Every structure is written in structure tokens, then in C-alpha cells.
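Enquirer: requesting a structural model of the entry that follows:
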Amino acid sequence: MPPGPMRRMARARRQRYWRAMEPIVNIVLPVFAIVAAGYLCGRRGLLGDDSSRALNSFVYWVALPALLFRAMATVDLDSIHEPDFLLGFAGAIVLLWTASILVAKFVFGRSLAEAALHGMNGVYGNTGYMGIPLAIAAWGEAAALPAIMATVIAALIVGVAIFLIEAGGRGAASPGRVALTAAGAVVKNPMIAAPVLGLLWAAGGLDLPVPVDAFTGILGAAAGPCALFAIGLFMVGKPTSEGRIEVGVMTATKLLVQPALTAVLVFLVFPADPLWAKVAVLMAALPTGAGSFVLAQAYGIYVLRTSSVILASTVLSVATVSVIFLCFPPGV
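Expert: Presented below is the predicted three-dimensional model:
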């Protein structure tokens, strides 16, 4: 082949590569930078010894419930006509979470509560803070709805995790009493009550009043950055090498196994609309979301390993999400 066409082909390949990398550089790297900023502030002692827990409590009780309520209240329920997307995306989560709980209990000797978080870390992605902007940047506004639906499913993951954590902390009580007590705790939990109220609002077909929309929007926007910053604060002085095998298993599950299984389900088993299928694979390939750390620190269990897997998966997702965009080029 003459040199001219070869150079044009090489230039076109470089352009496709940088087009795929641009959303990652613009969105994924700032996430890691927020964690790093929290770590540096913690190292300098700028915010005090209890700053991570205080910031996490703000996210748990105020910011994240506002985000979840607004996300659910503004969903157009009539526009959701993609059962194959729901079956494929949620099906991969159920299968992997179940397998991960069994691995955590019988391989790593974890309690049910810890195993629930171990499993959650392998399937709960950073869909809201990273996923929605990445999907829109890659495939336009049409990708917003499937990305939002993945975020709604992520809210359900939080609910199931809270139930399992509550059930796992009830000792030797009868199964019926454990289930009843755990269900009561779930109902009272702000991260469950908020999205349920939002769903009821959406089902009523009402628009959010402008002041409520602004209030929940401002508070909700703080949830992601504050949770990521709190992770950086928490990591100061912690032995990051502890539980390396567990962290590696959770990271591999989240970044490699979940997107691969999701791709099989949404493209082959439950063939979804091509755009929805691509968004499903992208959502599955995202790093572990900060919501896992919010739960871990709120309950005081599995905190170090959860923060470690969020950090590791966020760094490595630069490579794995790049592969997703090379397989499904932005704009195509």
C-alpha cells in the first residue's frame, strides 16, 4: 500500500483512539483526583480526625437520599419499554452477587453482612456520577435514559445490601424475626425511603416543584464528590496491602466479569436494543461506586477493603472503560 493511504489510516486510528479516550480523561480521572485530594487533606490534618465519618454521615443522611429521591421522582415510567435491558443488566447483577456472597463466606470466611458488601463491591458501579456523563459523552442524549435506568437499578442494589447487612447482624434469632427486624430497618433507612418516595411521586405523574427540584438537585450533586473525598480521608494511615487477594477478586469481578457476563446476556440471551445494550455493558464496566463505602462506614464493617476496591477499580477502569469504547466507538 502506498505511504499516503497508510498514513491516513494510521491517523484515522489515532483519532478513533483519542475520541474513545477523551470521555475517560474528562470524567474518570477527576474521580480519582477527588479521592487524592481527600487523602492529601487528611495527611495534612486540615479537617480533623473525625472528618471522614462526619462527611460520610452527611452523604448517608442528607445528600444521597436527595439524589435518589430526585432520580426516581423525575423518571418517566411510561418511556421504559426495554425489558431485555432490565433482564440482562439486572440478571448479571443477581448472578454475580449471589456467587460473590458464596465466595466471601466459604472462601474468605466472612459473615453474611461482610459477604453482602463483598458482593456489592463486585456489582455496584459508579453509574450516577460517572456512568451517565460517560454514556452521554459517548453516544449522545439518547443514551441518557438507559444510563438512568441503570442508576435506578443501582438504587435497588443499595436496598438489598442494607437488608442483608441488617439480617447478618441479628445473631441467632429465628429466621422470621430476623427478616421482620431487617425489613423494618430497611423501611426506616433514608437511602431506601427516599427513592421509594420518589417512585411514588413519579407514579403520580406529577412534576417536582421548582424549589424542591433545586433543593434536591443541589444536595444530590454533593453526594458523589463528598463520598469520594471521604474515601481519601479514610485511607490516610491505613495499610493498603491488607486483604489484597479479596480486593483483587472484587476488582476483577467488577471490571472484567460483570461487563463480560452483561454483554453475553444483553447481546445473546436477551437481545436488547443496540444502544441500550452498549450502555448496559458500559454501566457494568464502571468502577465500584462510592455508595458501597457509604454503607460500609455507616455500619462499621468491611470499610478498609471497600475503600481499597473503590480506589483500585477507579484507577484500573481507565484501561477497562477504554476497551469498551474501542469495542463500541463513541458516536457510533
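
Enquirer: make it CA atoms for all contacts and neighbour counts henceforth
Expert: OK.

Enquirer: any chance you could map the helices in the stretch 1-150 of the chain?
Expert: In the stretch 1-150 of the chain, the helices defined using DSSP state H, counting those that start in this stretch lie at 3-23, 29-44, 51-58, 64-73, 83-106, 112-123, 132-139, 144-168.

Enquirer: figure out which of the ones you listed is closest to Val212.
Expert: helix 64-73 (8.9 Å; Cα to Cα).

Enquirer: show me what the closest one is packed against.
Expert: helix 144-168, helix 190-203, helix 210-234 (3 or more Cα pairs under 8 Å, 6 or more residues apart in numbering; DSSP states H and E).

Enquirer: can you list contacts of it?
Expert: By Cα atoms under 8 Å, 6 or more residues apart in numbering, the surrounding residues in contact with helix 64-73 are 59, 148, 152, 155, 190-202, 208, 213, 216-217, 219-221, 223.

Enquirer: repeat that with 7 Å
Expert: Residues external to helix 64-73 that are found in contact with it (Cα atoms under 7 Å, 6 or more residues apart in numbering): 152, 190-191, 194-195, 197-199, 201-202, 216-217, 219-220, 223.

Enquirer: to check against the first, give me the structure of this:
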Amino acid sequence: MAMIILGALIPVFGLILLGYGCGRFDLLGDRAFEVLNRFVIAITLPVLTFRSIARMDPTDLAQPSMMIAVVGGALATYAIGFAIEKGLGRSGGEANIAGLCACFSNTGFVGLPIALLTFGPDTVAPVAVTMLLYSAVVFTVGVVMSEMAANHGHGMAAGLKLAGRSVARNPLILLSSLGVLWCLLRLPLTGPLDVLLSTLAQATAPCALTAIGIFIALPRERSAPGPIARALILKLGVHPLLTAGFVLLLPPMPPLWAKMAVLMAAMPSGASSFVLAGKAGRWAMELSAWTVMLSTTLASLSLIAILWWLGA
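Expert: Below is the predicted model of the structure:
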């Protein structure tokens, strides 16, 4: 089991290390980090989300208990992380990134391989639904909060109007909505179009993780350990426990779906929080980059316990 987990985590470390090398030796130029980050948030992440949703079987969306457990566990963890950092004097934008670091799981790049190798091919449907919920619901909350924080100085009404306009034009939200419509109408997604979308979608994790490595290589002030430690505790401990609590309290769902809800919550922090961190400033970028890297490291141990608990 340990080798399965390490096998899924090594590519994450490898891409971060590659980015670090590129940044350390200036192989991609001084704007490489900014360009990669924009490429992910404007193109590859929305395409990945659209393709994941559009290719789903509409019947997989008929698992309300599982969907509530996934979203409830994530948003409850987000709220705790946000409230803690806001209470300690951080800005709304910074607290938003802290909440995302604590609740947004790396389901596609780490979660799916581990699920397939430990529980078999039947995990594809519940993991796909979980990926949909994190991308289309949880990340959308982060986008909305990011826009509201960015427009805070305009006054409450004007800020909400500007944030709503920005969210409505956000590529991720637009393509998520289109993906749901595509799925419900059972429209085909094949041929050259699907090949193009698949190629772009597969670039999301490599580009985001490489961008994190480049950022880590940049000159920096010393990172504050307190916020990072809080994010790690919330992500690897509180998030799966809250999700398990929702699973136990809600009406019964298929056992495998319940296990996948908890297992995906226990995954390390996804790089998507880093995509939004640039708007919140240097502190948020430091927090996100180190949380992604350290949660991935610590997950090599915590996931063994989670998988044993779930009966893998």
C-alpha cells in the first residue's frame, strides 16, 4: 500500500522539483511563473472541468447524499480555515486562500490513481463526481470570495456587483455550466475536438505544479510556520473527519461512494489554490505553495492510515 501511495505522489514532487530547477537557473525567463499561472486559470483548468463533467453519465449525478457530504465537508473546512485566519488579522483575500488550501483536494493527479489501485475501476464514477464538485462548487466559492476581496474598496453594493460581473465572465464557471448542460443533454464528445480538449486538460497539473516550483525558487522572505501548520492540520485531519461525519449523518449511499468521499477529502492540497493566490499577494502565495508541497509529503503517511480505516 505504501508503494502505491508513493507511486502516485512521486510525479507531484518531480514536477515541483522541475519547476524549482527552471526557476533556480532561469531557464524559462523572468515571466515564466506568471504566464504558466495564467495559462492554467484561463485555459487548462476550465477545459479540464468541462471535459470531466461533459463525459459523465447523468445518472452519476443522482447521488445527493454523497454530493452533500463532499461539498459539506469541504465548505465546513473552508469556513474554519477562513475564520481562523480572518480572526488573526489577515485580509479577506488571504483568508480565502487559507480556506482553499485546507479544503481543496488533489483528486485528479493523486486521488484517482490511488483510488483505482486500491479499490478498483468502479471508483472512476464517484471520483469523477468528487472532482466535479471540487472544481465546479468549492473552487467557484473561492473565485467568488477572491473577486469580492479584490473589489472590497468599492463599497458593499458596488463590490458585489463587480464581483458578480467578474464571476459571470470567469472561464471556469462558464465551462462548468456548459459541461453540466452537455452532460444532461447526453451530447457526444468524440473525435478531434475531444483529443484537443484532452490534451489541454492533461496540461493542468503539470503546469500548475511547475509554477509552484518556479515560485519556490524565487527570492523570498522566510515563510511563517503557523499558518502553514494550521492549513496542514485542517487539510489532512479535519477535512476527512468532517466529510466522514456528513457521510454518517446523511441517508445511506453506496458504500464505495461513501469511501471515495472520505478518501478524496484526505488527499493533499490541490494546486488550484495557488492559481488564485496571486490576487491575494505574497503571503497567500507562500501559504499555498508550501501547503501543497508539505501536505503532499505528509500524505504519504496519513493516507496509509485512512486506507486502512476504509478497508482497502
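
Enquirer: rewinding a little: and the contacts of helix 64-73 of structure 1, which is closest to Pro274 of structure 1?
Expert: Val152 (20.1 Å).

Enquirer: translate the closest one into the numbering of structure 2.
Expert: In structure 2, the residue paired with Val152 of structure 1 is Leu132, using TM-score structural alignment.

Enquirer: burial of the closest residue to its match other than its chain neighbours, as a residue count?
Expert: Among residues not flanking Leu132 of structure 2 along the chain, Ile53 sits closest, at 6.3 Å (Cα to Cα, 6 or more residues apart in numbering). Residues lying near Ile53 of structure 2 (other Cα atoms under 10 Å) number 29.

Enquirer: and the spatially most central residue of structure 1, how far from Ala194 of structure 1?
Expert: By Cα atoms, centre = their mean, structure 1 has its centre lying nearest to Gly125, at 2.3 Å. Note on Gly125 of structure 1: its distance to Ala194 of structure 1, by Cα to Cα, to the nearest Å, is 20 Å.

Enquirer: how about Asp78 of structure 1?
Expert: 21 Å.

Enquirer: of those two, who's got more company?
Expert: Ranked by neighbour count (other Cα under 10 Å), Asp78 of structure 1 and Ala194 place Ala194 first, with 23 against 8.

Enquirer: so the helix ranked longest in structure 2 versus helix 2-24, what angle?
Expert: Secondary structure of structure 2 read by DSSP state H shows that its longest helix is helix 282-309. Counting by axes from the mean of the first three to the mean of the last three Cα atoms, to 10 degrees, helix 282-309 of structure 2 lies at 170 degrees to helix 2-24.

Enquirer: what's the match for Ala230 of structure 1 in structure 2?
Expert: When structure 2 is aligned by TM-score structural alignment, Ala230 of structure 1 is paired with Ala211.

Enquirer: contacts only, for that match.
Expert: By Cα under 7 Å, 6+ apart, the neighbours of Ala211 of structure 2 are 19, 33, 36-37.

Enquirer: switch the cut-off to 6 Å
Expert: Shown in contact with Ala211 of structure 2 (Cα atoms under 6 Å, 6 or more residues apart in numbering): Phe33.
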